[in-house]
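J.: Give me a 3D structure for the following:
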Amino acid sequence: MEGIRVTAQPIFEEVAVSGSLSPFQQSRISAEVSGYVAAVHVDAGHEIRQGQSLADLDRELNQIDLQVAEAQVQRARAALGKSRRRLAEVDALIEKSYIAETQVKDLAAQVDIDQATLRAAEAEVARQQALLTRRRIEAPFNGIVARKLTEVGQWVDPGDELFELITPQRYFADLQVPQRYFSRIQAGDAIQLQLSDLERSRSVATVEQKVPLARDQGRTFLLRARIEKDGDQATIRRALIPGMSVSAKLRLATGRSGIAVPRDALIRYPDGRVTVWVTGGGSAYGAPLPVTEVIVSPGISFSGQVEIRSGLTEQAMVIVTGNEALSEGLQVIVRKPE
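T.: Modelled structure (predicted):
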């Protein structure tokens, strides 16, 4: 049978929590201008690249407005050229006193007005070009179309949701944790994740951030963890979807040390007693030693071990396997666990 020597070690507390998967990026795409949908280029499930066209709004009216604005620019340039020529002509006459100074100032003011009119017309052209560009709905990042919410011919206004995009390559685990543990969790802490819908899908995650806001109903706060690696990464990542439920174990330091034994070493009786079997007269491996049953007071459990608050001392040899068939004074040979 197998046994171990118990020594003092840091005591941890394990807290089971649950939550769901969230994509690294998730965006609801809407139009910035009004119009009816002239073309839709993607559907739900399509992979898209940043800058790729998702849909186009009708451009006819905007193109007409742009042509009007460009005509206004030409008109303003012509007016500015005319006023500049008139100003140049009177500048030559003012030295000979052939024209009043007031008239010269009026012509100079007209040049300033025409310059401002030209700048306004050019700004309107830029505005119409920007509006025309915004009639092409583009993907803001690489990802997958999670939902398509528009069709050709539909009228849309600014803010109307057209598509939902996600990035499936990276995920966060958003966990709801009881508020009493808030101060004991820090960014960078490692936690163990279990994807609820997949077998053998344990993952290591790192605490990314904790949100300092307690939910009124559950008295929990949001803990966001970044998934680092998976047991079977390729298989699991193909099966991951946003919203999938996850469970996690938080391993929190208690700030104290003590004795802990494997959970299999404990024997629990119907009357509430909890005991372990220890060797007497020594703690050597490979030598026949008598065993005795000791009543212990267990504490918290963590990582397959149970804290022993009283009943054991350091360096005691505790029987881990085969302890159910032991009796007082029986001699056994103990070996190290594999």
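
J.: alpha carbons only for contacts and neighbour counts from here, please
T.: Fine.

J.: Let me see the contact set for D58.
T.: Residues in contact with D58 (C-alpha atoms under 8 Å, 6 or more residues apart in numbering) are 35-38, 135.

J.: who wins for neighbours among those residues?
T.: Counting neighbours by other C-alpha atoms under 10 Å, R135 leads those with 22 neighbours.

J.: Wait, that residue touches E60, no?
T.: No: with contact defined as C-alpha atoms under 8 Å, R135 does not reach E60; the gap is 10.6 Å.

J.: What residues of the top helix by length along the chain count as buried?
T.: Identified as the longest helix of the chain according to DSSP state H is helix 60-94. With burial defined by 16 or more other C-alpha atoms under 10 Å, the residues of helix 60-94 counted as buried are 62, 65-66, 69-70, 72-73, 76-77, 79-80, 83-84, 87, 90-91.

J.: next up, for comparison:
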Amino acid sequence: MISNHTARCLLWGMLCLITLPGIAEERPIQVTTAQLGDVAVYQEYSAPATTLSLNESRISAETTGVILRIPAQVGDRVERDALLTALDCRDNQLNLRKAEAGLAGIEARVTLATRQIKRTQSLRKTSSVSEERLNQQEADLQIAEADRQAQLAAIAEARLNQQRCEIKAPFAGVVRERLAGEGEWVNPGQPLIHLIDLERLEISAQVSVDRVASLQEAGKILLETNQGVYPVRLRQVVPVVESLGRNREVRLQFSDGRALPGSSGRLLWQSQQTYVPADLPVRRGDTLGLFTVDQGKARFVPLSQALEGHPTQVDLPADTLLVIEGRQALSDGAAIELAN
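T.: All right, here's what the predicted structure looks like:
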């Protein structure tokens, strides 16, 4: 039989053992956790950008003449090969007729020279004509053939000049400006219509040198304008650094939808590098770091480049379990228990 005094002593001893510091430290600390991928943040960047048309052309006259009419008005959308300006080219029509008439005369010469050669060749069998005469006739035929080829080229040029009396749109676009008026005499090379392509567009943006790599790695790039937000894709980073702004020009293309040419906005993208929020790292000694879960233990992962008050870059798998609540009371290797 154990006396009451002995029982009280045993109970007191057990309570002392329970409250010993070494034993208390072994009790698991309750914490909450989250996967890195659920709490990660990604740096957002932006850069000024402008929508440009790849074809912004001043359509010029290719022949001389008086402008008869300009059916295209400022703001009109025109299709490819639509009539922009018509010229009075009666001179070109007369030149074409002259060239065709000249060809008829040359064809007669070729026919005559051919017949003469055939007759001379038949007479040569009876030695009635000299070989010199035959040679002369063959030379005349060659000259006539050469004149015919030159005249055919002249006819082609006259027809081309006649076609140039109608100035047509080289691409589908919108008329930005009329640069001449009806009744005006124009010369080759004189601009008549300012036309902008609405289909072949690109975005030009100025990106800081240290952010170009993040743009190239970005999974999603957006152009934000006052007309809306458009998904775009990177086409080219121009291999030149501007000496003043230390920027590089990048060219992008629309993926879906298009902003109007000349639209200004901001290029938006996110870095693919994983960061943790500024308030998540804790300090142990002189080092900031994160607590992760490793087989029921807390493991301190130092972040050598971490700065207090700033998001910190990490290179851990997205499914890494991070201690969220209760991390301030932890030390490396401490036993932990996940809170319900």
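
J.: quick one on the thing from earlier: what remains of the contacts of D58 of the first structure once you look at the second structure?
T.: For the contacts of D58 of the first structure, the aligned pairs still in contact in the second structure (both residues aligned by TM-score structural alignment, their matches' C-alpha atoms under 8 Å) are 35-38, 135.

J.: And the helices in the stretch 151-300 of the second structure?
T.: Here the stretch 151-300 of the second structure has its helices, by DSSP state H, counting those that start in this stretch, at 212-217.

J.: Can you tell me the closest non-neighbouring residue to the aligned residue in the first structure for K168 of the second structure?
T.: Counting by TM-score structural alignment, K168 of the second structure corresponds to E138 in the first structure. Spatial nearest neighbour of E138 of the first structure, excluding adjacent residues (C-alpha to C-alpha, 6 or more residues apart in numbering): S53 at 4.5 Å.

J.: if we can go back for a sec, isn't the match of K168 of the second structure right up against R49?
T.: No: using C-alpha under 8 Å, E138 of the first structure makes no contact with R49, being 9.2 Å away.

J.: So for these two, which residue has more residues nearby?
T.: Higher neighbour count among E138 of the first structure and R49: E138, with 20 against 14, using other C-alpha under 10 Å.

J.: ok, now which ones touch the more buried one?
T.: E138 of the first structure touches 50-55, counting by C-alpha under 8 Å, 6+ apart.

J.: do that again at 6 Å, thanks
T.: Residues counted as contacts of E138 of the first structure (C-alpha atoms under 6 Å, 6 or more residues apart in numbering) are 51-54.

J.: Equivalent analysis for H46 of the first structure, please.
T.: Each residue near H46 of the first structure by C-alpha under 6 Å, 6+ apart is listed here: 144-145.

J.: Work out the gap between the helix or strand V323 of the second structure falls within and the centre of the chain.
T.: Element membership for V323 of the second structure (DSSP states H and E) is strand 321-325. In terms of C-alpha atoms, centre = their mean, to the nearest Å, the centre of strand 321-325 of the second structure is found 42 Å from the chain centre.

J.: mean shift of it relative to the first structure?
T.: Comparing strand 321-325 of the second structure with its match in the first structure after superposition yields a mean distance of 3.3 Å (mean C-alpha distance after the TM-score superposition for the first structure).

J.: In the helix or strand following that strand, which residues are buried?
T.: Downstream of strand 321-325 of the second structure, the first helix or strand assigned by DSSP H and E is strand 336-338. By neighbour count with 16+ other C-alpha under 10 Å, strand 336-338 of the second structure contains the buried residues I336.

J.: Show me what strand 336-338 of the second structure is packed up against.
T.: With contacts taken as 3 or more C-alpha pairs under 6 Å, 6 or more residues apart in numbering; DSSP states H and E, strand 336-338 of the second structure sits against strand 29-35.

J.: circling back to that earlier point, rebuild the kept ones among the contacts of D58 of the first structure as TSV, extending it with secondary structure and distance to R335 of the first structure.
T.: Below are those laid out as TSV (DSSP: H, G, I helix; E, B strand; the rest coil; distance: C-alpha to C-alpha, whole Å):
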residue	secondary structure	distance to R335 of the first structure
G35	strand	79
Y36	strand	79
V37	strand	76
A38	strand	77
R135	coil	76
